[in-house]
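1. How does the following fold in three dimensions:
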Amino acid sequence: MPAPSRILVPVDFSEGSLGLIHYALQLARPFNAELELIHVWEPPQYVAPDLLVAAPGWNSLSLEQVAVEAATKELNDLVAKVKEAPSPLKHRVVVGEAASTVLRVAEEGKYDLIVMGTHGRRGLPRLLLGSVAQKIVARAHCPVLTVHLYDTAK
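-> Okay, the predicted model is just below:
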């Protein structure tokens, strides 16, 4: 198997996201691999993403616009915390169902490795919420490295 040259790192802004980014950077460095972070904003299934959000004195924006702007700010803030990153560290927010969007981005971008976190849910929460990581591992066109995310504050 050839060494990775393009690594995709999906982040969900959970407590372990910064640690995941540092891990992916350490993995990429010896191979001089390009690394890109993505966050997938998944529209709620029970609300139309084009629903307008308005407050007095503001321009009306769609729910999707508000959410993507907030996610972009949060992703920019997360990237700013990464000190040893190559500059600039590529990152973007993408809209869609999490697993299928990560798979599409990975294939279209010709990434040869996906490094992503898992939360270790078991039992009923996993059954009800599903596992994005599990879906990606099962369907990805390239290897997937899953890293168990944990709360670094504990």
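2. Could you use CA atoms for every contact and neighbour count after this?
-> Fine.
3. Just the helices from this protein, written as ranges.
-> Under the criterion DSSP state H, helices of the chain are mapped to 17-28, 63-80, 98-108, 123-129, 132-139.
4. max-length strand in the chain?
-> With DSSP state E setting the assignment, residue counts place strand 34-41 as the longest strand in the chain.
5. Residues in contact with that strand: which ones?
-> Contacts to strand 34-41, defined as Cα atoms under 8 Å, 6 or more residues apart in numbering, come from residues 5-12, 24-25, 28, 67-68, 71, 75, 89-98, 101-102.
6. Alongside the first, I'd like the structure of this one:
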Amino acid sequence: MKKILLPKYGSMKMDDLISAAENLAKKFNSTVTVFHVFNCRQMPHYGTSAVDLDDDDIVEFQKELDDTVKLLKDKGIRVDSKLFKGDPATDIINEAESGNYDIVIMSTQGIPSGQRLLPGSVTGMVMNHIDIPVLVIR
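-> All right, here's what the predicted structure looks like:
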């Protein structure tokens, strides 16, 4: 397991996801790619749509990404990063397939148990459209 994809798309469980990525990376001497996607269709955390984003918003997303990268690097993990504006599920699927990753680490984002991993959720969409193992953190 040499390549780990760690999507960051608004998950409320990033600490748990980072911890899982760190543990796997240390065990298998893997590289982690932190993949931040901000949703073009709707941005509920920011109360705006992606078409309304200005340079300051993009700088903030890059800062969040850089903070995650620094956290992993400080723990001795090889890490790189990518920032995308688009549809999280589609972009994660495309990156997972084109990047030759061994595993994707995602969460259920704390949504109600009856809705977890439904076809409309980002995690559910990714799980249903890639042949790469997906570690789901609840």
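7. before we move on, back to that, could the helices of the first structure be laid out in CSV, adding distance to residue 115 of the first structure and mean neighbour count?
-> Listed next are the helices of the first structure as CSV, based on distance: least, Cα to Cα, whole Å; neighbours: other Cα atoms under 10 Å:
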stretch, distance to residue 115 of the first structure, mean neighbour count
helix 17-28, 7, 18
helix 63-80, 16, 16
helix 98-108, 11, 17
helix 123-129, 20, 9
helix 132-139, 10, 16
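8. In CSV: the ones you listed, plus distance to residue 48 of the first structure.
-> As requested, the helices of the first structure are arranged in CSV below (distance: least, Cα to Cα, whole Å):
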stretch, distance to residue 48 of the first structure
helix 17-28, 28
helix 63-80, 8
helix 98-108, 17
helix 123-129, 20
helix 132-139, 22
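9. so what's the residue sitting nearest the centre point of the second structure up against?
-> Most central in the second structure under Cα atoms, centre = their mean is residue 7, positioned 1.0 Å from the mean C-alpha point. Residue 7 of the second structure makes contact with 34-37, 92, 104-106 under the criterion Cα under 8 Å, 6+ apart.
10. Per the alignment, it pairs with which residue of the first structure?
-> Aligned by TM-score structural alignment, residue 7 of the second structure pairs with residue 10 of the first structure.
11. Give me the nearest residue to that match, chain neighbours excluded.
-> Counting by Cα to Cα, 6 or more residues apart in numbering, residue 38 is the residue found nearest to residue 10 of the first structure once chain neighbours are left out, at 4.8 Å.
12. mind checking how far residue 34 of the second structure is from residue 7 of the second structure?
-> Distance of residue 34 of the second structure to residue 7 of the second structure, given as Cα to Cα, to the nearest Å: 6 Å.
13. Show residues contacting stretch 20-29 of the second structure.
-> Residues from elsewhere that reach stretch 20-29 of the second structure, judged by Cα under 8 Å, 6+ apart: 1-2, 4, 6, 30-32, 72, 75, 77, 105.
14. Closest one of these to residue 97 of the second structure?
-> Distances from residue 97 of the second structure to the contacts of stretch 20-29 of the second structure, taken as Cα to Cα, are shortest for residue 4 (12.2 Å).
15. Count the neighbours of the closest residue to the closest one other than its chain neighbours for me.
-> Leaving out its chain neighbours, the residue that sits closest to residue 4 of the second structure by Cα to Cα, 6+ apart is residue 32, at 4.7 Å. Residue 32 of the second structure: 27 surrounding residues under other Cα atoms under 10 Å.
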